[in-house]
Every structure is written in structure tokens, then in C-alpha cells.
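Visitor: how would this look folded up:
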Amino acid sequence: MKIVVLGGGESGFGAAYLAKKKGLEVFLSDKGLIKEDYKKLLLDAGIEYEEGKHDEDRILAANWIIKSPGIPKKAEIISKINKKGIRLSSEIEFASEFTDAKIIAITGSNGKTTTTSLIYHILKNDDLKVGLGGNIGKSFAKQVADENFDYYVLEVSSFQLDDIQNFRPYISLLLNLSQDHLDQYNYNYEEYALAKFRIAENQENDNFFIYNKDDEMSMNLLEKLEIKAKMIPFSLKEKLKEGGYLTEDKMVVKLHDEFSMKIDELALVGNHNVANSLAASIAGKILKISNESIRNSLTTFQAVEHRLEQVAEINGVRFINDSKATNVNATYYALESMKQPTVWIVGGTDKGNDYTEIEDLVKRKVKAIVCLGLDNQKIIDFFKEKKELIYSTSSMEDAVKTAKSLSKSGDTVLLSPCCASFDLFENYEDRGNKFKKEVLK
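Guide: The predicted structure follows:
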């Protein structure tokens, strides 16, 4: 069997490495330049590769093509592959064919990384043999090649789910839906939402699907879709006979028996993190992890970098890095959890954002807006009638200096961009790291 891998990053290298280890003929092609450390890994593993171009004849002669999630599905080479009818898979699909481990897969518009990391922490804390992968951490495929885990906890994006055929998690979680990446889904919210629901499409009645009963789009689509897995909801708004819910000061999970815990004991703050903790606890209960062990994990978990990360308090001003907030809904959660007057740093590559969702929160919580991007006009036009203090900057240094000058003791400076980072930065991590560096300077 001839395998071609498109993309030479973490997931691309991992898929090629797994193919090689399984004795398959493999070739990796990247239209851009491959980073030096991945080139060395490819050479060490004896994997043939090309960079800076695509050898179309060779690619289109493959039996199975593995596509990295960063390659747009509208790319010319993808159209040619689809026209020829060659099987096209994501790394998670490819790797899942080579493991019997139980997979816990998490998707949603927001909270994926936090919830994935939290479930991994719950399993690891209970001494289970578990790997962490997908959209986070090390390549899932490389771990399948080298490790012998009983469980994998995978953060899964809609782009990875676009390219599955047989992927069947033991437990799947759909945390929430909001308008994101619409530029890749013909600006159609339902098309994007249905891509997320693919996480459950191959599940059978011995599998589990955890979903958000408060999420309007999820509930609308569940009326139309046939989910075979056992469905378990969570809600912050209503008491449930089975699943997870919130009372005044406690979170409760009813499954087999009852698990409850005071909200103020949770390591994570904010309502959205109560929802994430409920979803993670349900997964723990399905896996028969004890109440005591789940409670211990929820109190000892450390928040994910670049997600409402407390950077420093300087002259009474708190600086918070929420660079991972690359859509409006993620920033909604960040602004909702702000307790002090906030100077808000926002901007980047717009993905079809509609800012009306956060309009009221901005009016109530934000004292000044600092735009950070090559083109800030859309944000300025939307908020100029609503906020007097709006500033335009095109570098992190300027953005932090401006935010500092606008803040006083008792305020918070929040980087929560609503946008992708690619106009000025390599990725959201680069943006968050540069913010922290400027703050500490």
C-alpha cells in the first residue's frame, strides 16, 4: 500500500512515522518549508520527503493520503485527490486504525484544550496508562507507533473530523457550538456544526456521547440526527435525572451513583469551566474512576497556558493572557469572568466575526479597547459608537504600552483577541508568549 502524507509538522511526521513502522511505503510532501527539527526526524526515520512543492503525479498514485489539519480543504491538491477518489484521512483516523486503546475524543468551539487536559489529568491521576494527543501535545500517530497506552484522550477539531471514515471513540464529547471557522464552511453555521457532530457518527450503542443540554444549536441538530451511542447531557441551567448539572453552590453528576463537589473547590474559575468540569467528571464516571479520585483531580488541575492565564500583577493591575480565544464566543467567556474594570486587547485575522454576541459585556465590563492587528477597521467600526476609548496598534509592544497607560490600580488588562493570530504572529502561542514577555518587561 502506498501512503502519502501531506504536511510535515507534528501530525504529518507522526502519521509518516507510524506508516513506516507498520512497513508501509510512505512519502511525505509539504508545499511549504519543513522545520529543521522535523526534517532531522524524517531523515532519522528513513522517510522520503519533499518540501516547497507537491509532486502531483506521485501524490495521486497513492492508495491512502493523510492530510494535516492545517491544509485547507479547498486547496487545489485536495480537489484533485477527491476527484480521483483516493481515500483521504486525518491523522486521528489513520492512527485509530492501528490501536485497540479506548479513545476519549473532545470537540466543541470552546473549552476543548482545557477539558481534554482535565480528562487526561483525571485518568493520569488515577494511574491509568493514558496518552494525550490530537490537536494538543504530541502526535497521536507517533504515540500509537511507540507506546502501549490503554487510553487516549484526544482534542479533535472540525478540520480533523472532516477527514474521518471509521473513527469511533469510546467516549465522545461535544462541549458547545458557536460560529467559528465559517470561512472554511461556506459561511454556513449549520455546516460547521454538523462537522463537529461527526465525532459521534460511527459510534455504536456500547459507546457514550456527552453533550451540552444548554447549547441551542446542539439541541436543534440532535432532533434531526440519529446518534447510536448512549447520550449523557450536562447543564448549568436545569437539574437532570442523569448526567451533570449545577445547583447554587455545587456541581452534581448522577451516573451509577452520585458525585458532587462545591464550586469554590474547583481549580478552574468561571461558569464555562464549571461546564468543562461537569463534562470531564461524566467521562471519569463512565470509566468507573472513584469519586474521591475525580474530586482530587478537579482540585489539583492547573489551567492551560494561554487560556485565562494570570501573567502578573504590576502596580495593582492584573495582566491576563487569553491568546487562545480565537473566536468571539471564547472571548465572551473571558469577559464574563472579569470582575474588575478591563482594558481589552483584541484583533488579528478576522474569521467572519459577529461582535454583537459580546456587545453588552463590552459595554458593562470594558473601560478601553486596544486593537492589535494589521487591519483593525472592522472592530473600530463596530465599537466606535459604544466606547469612547478605542486605540489602534500593530505590534504587541505598542498594544501592551497603550493598555498600561490606560489602566490604574484595581484594573485588569486582558488579551482576548477574538481572532486568529496569523497577521502578526506565527500562532496563538507565539502571540501569548510575546504578550507575556512585553508585560514582564
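
Visitor: For the rest of this, base every contact and every neighbour count on C-alpha atoms.
Guide: Will do.

Visitor: quick one: Leu414 and Ser90, what's the gap?
Guide: For Leu414, the distance to Ser90 (C-alpha to C-alpha, to the nearest Å) stands at 35 Å.

Visitor: who's more crowded, these two?
Guide: Comparing Leu414 with Ser90 by other C-alpha atoms under 10 Å, the one with more neighbours is Leu414, at 29 against 25.

Visitor: what helix or strand is the more buried one on?
Guide: Taking DSSP states H and E as the definition, Leu414 sits inside strand 412-415.

Visitor: Can you name the next helix or strand after that strand?
Guide: helix 428-440.

Visitor: Who are the packing partners of that next one?
Guide: Under the contact criterion of 3 or more C-alpha pairs under 8 Å, 6 or more residues apart in numbering; DSSP states H and E, helix 428-440 touches strand 309-314, strand 317-321, helix 396-406.

Visitor: Which residue would you name as the spatial centre of the chain?
Guide: Nearest residue to the geometric centre of the chain (C-alpha atoms, centre = their mean): Lys112, 4.3 Å.

Visitor: Leaving out the residues flanking it, which one is nearest to Phe267?
Guide: Quick fix: residue 267 is Ala, not Phe. Nearest residue to Ala267, sequence neighbours excluded (C-alpha to C-alpha, 6 or more residues apart in numbering): Thr299, at 4.8 Å.

Visitor: Could you pull up the residues touching the one you found?
Guide: Residues near Thr299 by C-alpha atoms under 8 Å, 6 or more residues apart in numbering: Glu265, Leu266, Ala267.

Visitor: could you redo the last one with a cut-off of 10 Å?
Guide: Residues near Thr299 by C-alpha atoms under 10 Å, 6 or more residues apart in numbering: Met261, Asp264, Glu265, Leu266, Ala267, Leu268.

Visitor: tally of neighbours for Lys224?
Guide: Counted by other C-alpha under 10 Å, the residues lying close to Lys224 total 8.

Visitor: cool, and the one 4 residues further on?
Guide: Burial of Lys228, expressed as a neighbour count using other C-alpha under 10 Å, amounts to 16.

Visitor: Please confirm that it is located within a strand.
Guide: No. Lys228 sits outside any strand when classified using DSSP: H, G, I helix; E, B strand; the rest coil, being coil.

Visitor: And it, how far from Phe209?
Guide: Lys228 is 9 Å from Phe209, by C-alpha to C-alpha.

Visitor: any shared contact partners between the two?
Guide: Both Lys228 and Phe209 are contacted by Ala200, Gln203, under the criterion C-alpha under 10 Å, 6+ apart.

Visitor: ranking the contacts of Thr299 by neighbours, who comes first?
Guide: Counting neighbours by other C-alpha under 10 Å, Leu268 leads the contacts of Thr299 with 23 neighbours.

Visitor: show me the contacts for the closest residue to Val366 other than its chain neighbours.
Guide: In space, and not counting its chain neighbours, Val366 is closest to Thr342: 4.7 Å by C-alpha to C-alpha, 6+ apart. Counting by C-alpha under 10 Å, 6+ apart, Thr342 makes contact with 317-319, 335, 362, 364-369, 403, 406-407, 410-414.

Visitor: and for comparison, fold this next one:
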Amino acid sequence: MKKSHIKQESEQRSSSGIEGGFLVVLGGGESGVGTALLGKAKGYDVFVSDKGKIKDKYKQVLIQNEIDWEDENHTESKILKADVVMKSPGIPDKVALIKQIRKAGITVVSEIEFASNFTEATLVGITGSNGKTTTATLTHHLLKQELNVGLAGNIGDSFAKQILEDDYPNYVLEISSFQLDDIIDFRPHIAVITNITPDHLDRYDYKFENYIESKFRITENQTEADYLIYDADDEVIVNHLKKCAVKAILLPFSLEKNIENGACLEKENIKITINNNQIIMPTSNLTLEGKHNVKNAMAASTVAHLLKIRKQTIRESLENFQGVEHRLEQVLKINKVQYINDSKATNVNATYYALESMGAPTIWIVGGVDKGNNYQELFSFVNEKVKAIICLGVNNEKLLNTFGNMVDVIVETQCMNEAVKIAYKLAETGDNVLLSPACASFDLFENYEDRGRQFKEAVRNL
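Guide: Predicted coordinates:
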């Protein structure tokens, strides 16, 4: 592995009698505290600074490990003395402090970048606008049957903490565009791009091209010895590939095209071919429903095939995978009405997949913080499948204007319990009640997990 800027700096300082140098961690959440622990173990002088309040469980970890920290404040004079700054993915570049740090010539990295310098593990990096959590979790499920593998990144325990405590020989990393924005040398052996649709454009100057380029950073350091797995039905990805120089071996997957090297659908079977080595699996046995999940299965199985997981193991693992919490999660069936938690659908494209997979009349709970959503691609599904809409958000005006004429019943509420009670009254035998918000959750909830758990609790209390 090539020597990174962080390792070089660390070694130079160690040889001059200064341990590791001064690492400032901005953000005292999972990734921040994990980075602080790893940084301290690697000889850095560490300071954690959070503009908000650090949760008690993380404060205790910092105190127990004698790591200097502050919350509800940023001491700029101290921060600007850093040799390396690891910033939480939630902090945008336009924040004045980040501009000052960059102006001072201080290296800014993400946790993924920092941590990857301290492991020789085989890295599988998975990004995309939708499906990355399911694909990452499914890939980990396939690999763990035969390999010692960690699951980290945007999911579970922090990557840095796992390197410190477990140092798995393999990692599956779910990676957001925000994490990719602050990489320098990070290089996954296998990269996966599930799809790219407009999302988080407020962080990218409302330019879709900037967001696309951010996603493609996952492959920028890859070599001819590495692999890029991608959706060949996604025009955005296909068009961007034509104009950017990717060194990695390309392994597309598709529901529509015949793929010679990669994965495709043939007579309702998933066919994966890599260097003439083939595996065929029936889609009828997949536990996950919907076309999008066939694609997620293709991507995950291609990774498993590359890493020499046995064909029988891949088949069995696809058949017993139970899915991801808050992603088309079947909660309960009450009076022959199925309640489905898809709180993780924080954009229109994710909700598109959810509505597409509905096989019964649906009462749809939607709303939250609109990220400049264009709901037009949902119109055909709403007309065909949705019998009532419950708007759950502080400001529901856009939803009311967009869908008011499409359904007989559209109501608004600002309380999850009330939304579920209204759905219960509207639902008839054989219906679905689907929470698939297409929006961020921060107007009424702590995050999408909080929103999903409140939905499940309200359903169980009916």
C-alpha cells in the first residue's frame, strides 16, 4: 500500500520527537469519537470540538480515554493549530470555520480517509443515492459466511473504531457523498455505485453535476487491479463514465441489457459472469421484493463472486437475508392491512421504488423537509396505487398542491400517532399503509430512524 500523506506526516513528526502531530476532530458523534480513539492510539495529540451538544455516551468515552474535548463551541485559535482536521460529514464546506481551516493550508479529511491509512484490509466501498444501505448490509451478509469482515462507514460502529478494536482483514463500507468529498488517497479494491439521482443538491450549489462528480470520487484512486461495479441501466452513471477516465475494471449490472462481464437478468435468473466464471441464481427465491432489490442483489453477489465466496453460499445467503430496518420493513398486519416502514426513503427516487413495489391499494404517509423535490416521477404510481395521502410535516403546502387532485382523500398532520390513527381509519381489508416520506425528517424528528421507530411504535399501539 502506498504511503499516505497522513502516515508520512505521522512518521516525520515521530522521528522529530513529536508524536503523531495535532489532530482536530470536528463533530463528537460516532465517526468523530472513533477517529479520536484511533488518532490517540496512533500517537496524535487529539482535540474533539462540536458546535452542538455531544451525547453523554460519547462524552464518557472521551473522558475515559483522556481525550480533550469541547461542545457547544468551537475554539478557533486552538483548531487552527491543527496538523490534520477530520470533519464530520454533516458539516458543509461553506461553514466559515472550514473556509478558515482550508485557507490556513490545514489538511481536511473524512473519517473514511483517516482510518483507511491504518489498515491493510481489502476494502469494498459502496455509494449511491439509494440502495447503498441495503446493498452494503447484504454484501456483508454474503461475505461474513466465509470471510472475517466488518461493516462500517455510514452504518454501525465507526470504521476508525473497528480498525482500532477489531482490525478485520476485510471491510464493507457504506459511503455517502459527504464522506467522499474529503478523501485524498482512499482507494477501495472494489467500488460499487448503486445509482445516482438528484439528492443533497443544497450541498452542491444546486448543480447535479457536482453531486455526480462527488459520487464518482469513490473510483478516482482505483487502479487497473481494482473493480468498479455499477448500474448499467442508470443513464447518469453511463453518461458520466463516457467522459471520466476510470482505471478500474468495469463490472456493470443490468435488468435490461445482456452483460458479458458483470451481472444481468436472463429468464428471471440473475446471471453473473466474471472472466468466464459464471453463477446463475433464480430471482424467485430472493427474500427482498422489488426490481430495485434485484439490482441490489446483483451488486452484492458480484462483490461476493469477486471475493471467491462459494456459489452455494451466495444463493443461500440471498434467500435468508432479512433486509434493513426502516427500508420497506414489514411491521405488522392488523385487520388484514399491512403496515410498512420505509422511513429511510428520504428522497423521491427511494419512494419511487417503494410505490413501485406496492401490490395492493396503498395509504401513503409522506412529508418532512423537502430538498427541492420534483414529485413528477411518482404521478403514475400515485394514480394507479395510492387511495389516500397523509402529509406528515411542518409545511405540507407543496404536497397538497401537487397531489391534491390525484386522490380522493388527502389530509395533513404534524404528529406520527395521529398519522397512523388516520391511516387505520382509512384502511380496508387488503390495503397497505406505507410510510415512505420522500423527505428529510428534521422538522418533526431527530432523524429517519427516530421517525421509523415512532411509526412502528404507533402501529403496535393501535
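
Visitor: just to revisit the earlier point, in strands, which of the contacts of Thr299 of structure 1 fall?
Guide: Met261 (DSSP state E).

Visitor: Present the contacts of Thr299 of structure 1 as JSON lines; the columns should include distance to Lys384 of structure 1.
Guide: Formatted as JSON lines, these follow (distance: C-alpha to C-alpha, whole Å):
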{"residue": "Met261", "distance to Lys384 of structure 1": "44"}
{"residue": "Asp264", "distance to Lys384 of structure 1": "38"}
{"residue": "Glu265", "distance to Lys384 of structure 1": "40"}
{"residue": "Leu266", "distance to Lys384 of structure 1": "38"}
{"residue": "Ala267", "distance to Lys384 of structure 1": "37"}
{"residue": "Leu268", "distance to Lys384 of structure 1": "34"}
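
Visitor: Report how many residues lie close to Val303 of structure 2.
Guide: A count of nearby residues for Val303 of structure 2, using other C-alpha under 10 Å, gives 25.

Visitor: Quick check: Leu88 of structure 1 is in a strand.
Guide: Yes. With three-state DSSP as the criterion, Leu88 of structure 1 is part of a strand.

Visitor: where's the aligned residue in structure 2 for it relative to Asn341 of structure 2, distance?
Guide: Using TM-score structural alignment, the partner of Leu88 of structure 1 in structure 2 is Val108. Counting by C-alpha to C-alpha, the gap from Val108 of structure 2 to Asn341 of structure 2 is 37 Å.

Visitor: Of the two, give the one with the bigger neighbour count.
Guide: Neighbours per residue (other C-alpha under 10 Å) separate Val108 of structure 2 from Asn341, with Asn341 holding more: 26 against 21.

Visitor: Phe13 of structure 1 contacts Lys35, doesn't it?
Guide: No. Taking contacts as C-alpha atoms under 10 Å, Phe13 of structure 1 lies outside contact range of Lys35: 11.0 Å.

Visitor: how about the residue nearest to Val366 of structure 1, what's its match in structure 2?
Guide: Alignment note: Thr342 of structure 1 maps to Thr362 in structure 2; criterion TM-score structural alignment.

Visitor: How about Val144 of structure 1?
Guide: So Val144 of structure 1 corresponds to Ile163, using TM-score structural alignment.

Visitor: cool, and Ser158 of structure 1?
Guide: Counting by TM-score structural alignment, Ser158 of structure 1 corresponds to Ser177 in structure 2.

Visitor: Kindly report the same for Gly243 of structure 1.
Guide: By TM-score structural alignment, Gly243 of structure 1 lines up with Gly262.

Visitor: Near that match, how many other residues are there?
Guide: The number of residues packed near Gly262 of structure 2 is 23, by other C-alpha under 10 Å.

Visitor: Secondary structure element for Leu251 of structure 2, which one?
Guide: According to DSSP H and E, Leu251 of structure 2 maps onto strand 249-254.

Visitor: same thing with Val394 of structure 2?
Guide: Using DSSP H and E, no helix or strand contains Val394 of structure 2.

Visitor: show me the contacts for the aligned partner of it in structure 1.
Guide: Superposed on structure 1 with TM-score structural alignment, Val394 of structure 2 falls opposite Leu374. Leu374 of structure 1 makes contact with Gly347, Gly348, Thr349, Ser392, Thr393, Ser394, Ser395, Asp423, Leu424 under the criterion C-alpha under 10 Å, 6+ apart.

Visitor: From the residues you listed, keep the buried residues only.
Guide: Among those, those buried by neighbour count (16 or more other C-alpha atoms under 10 Å) are Gly347, Gly348, Thr349, Ser392, Thr393, Ser394, Asp423, Leu424.

Visitor: if I look at the equivalent of Ile91 of structure 2 over in structure 1, how far off is Lys31 of structure 1?
Guide: By TM-score structural alignment, Ile91 of structure 2 lines up with Ile71 in structure 1. Using C-alpha to C-alpha, Ile71 of structure 1 is found at 10 Å from Lys31 of structure 1.

Visitor: Quick check: neighbours shared by the two?
Guide: Common contacts of Ile71 of structure 1 and Lys31, defined by C-alpha under 10 Å, 6+ apart, comprise Leu6, Gly7.

Visitor: on that earlier part again, buried among the contacts of Thr342 of structure 1? Make that a ChimeraX selection.
Guide: In ChimeraX, a selection of the buried entries from the contacts of Thr342 of structure 1 looks like this (16+ other C-alpha under 10 Å):
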select :317,318,319,335,362,365,366,367,368,369,403,406,407,411,412,413,414
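
Visitor: now Ser297 of structure 1, what's its secondary structure?
Guide: helix.

Visitor: What lines up with it in structure 2?
Guide: So Ser297 of structure 1 corresponds to Ser317, using TM-score structural alignment.

Visitor: those strands in the stretch 151-300 of structure 1, which residues are they?
Guide: In the stretch 151-300 of structure 1, the strands defined using DSSP state E, counting those that start in this stretch lie at 151-155, 171-174, 208-212, 230-235, 243-246, 250-255, 257-262.

Visitor: Which one, of those, ends up nearest to Val130 of structure 1?
Guide: strand 151-155 (4.7 Å; C-alpha to C-alpha).
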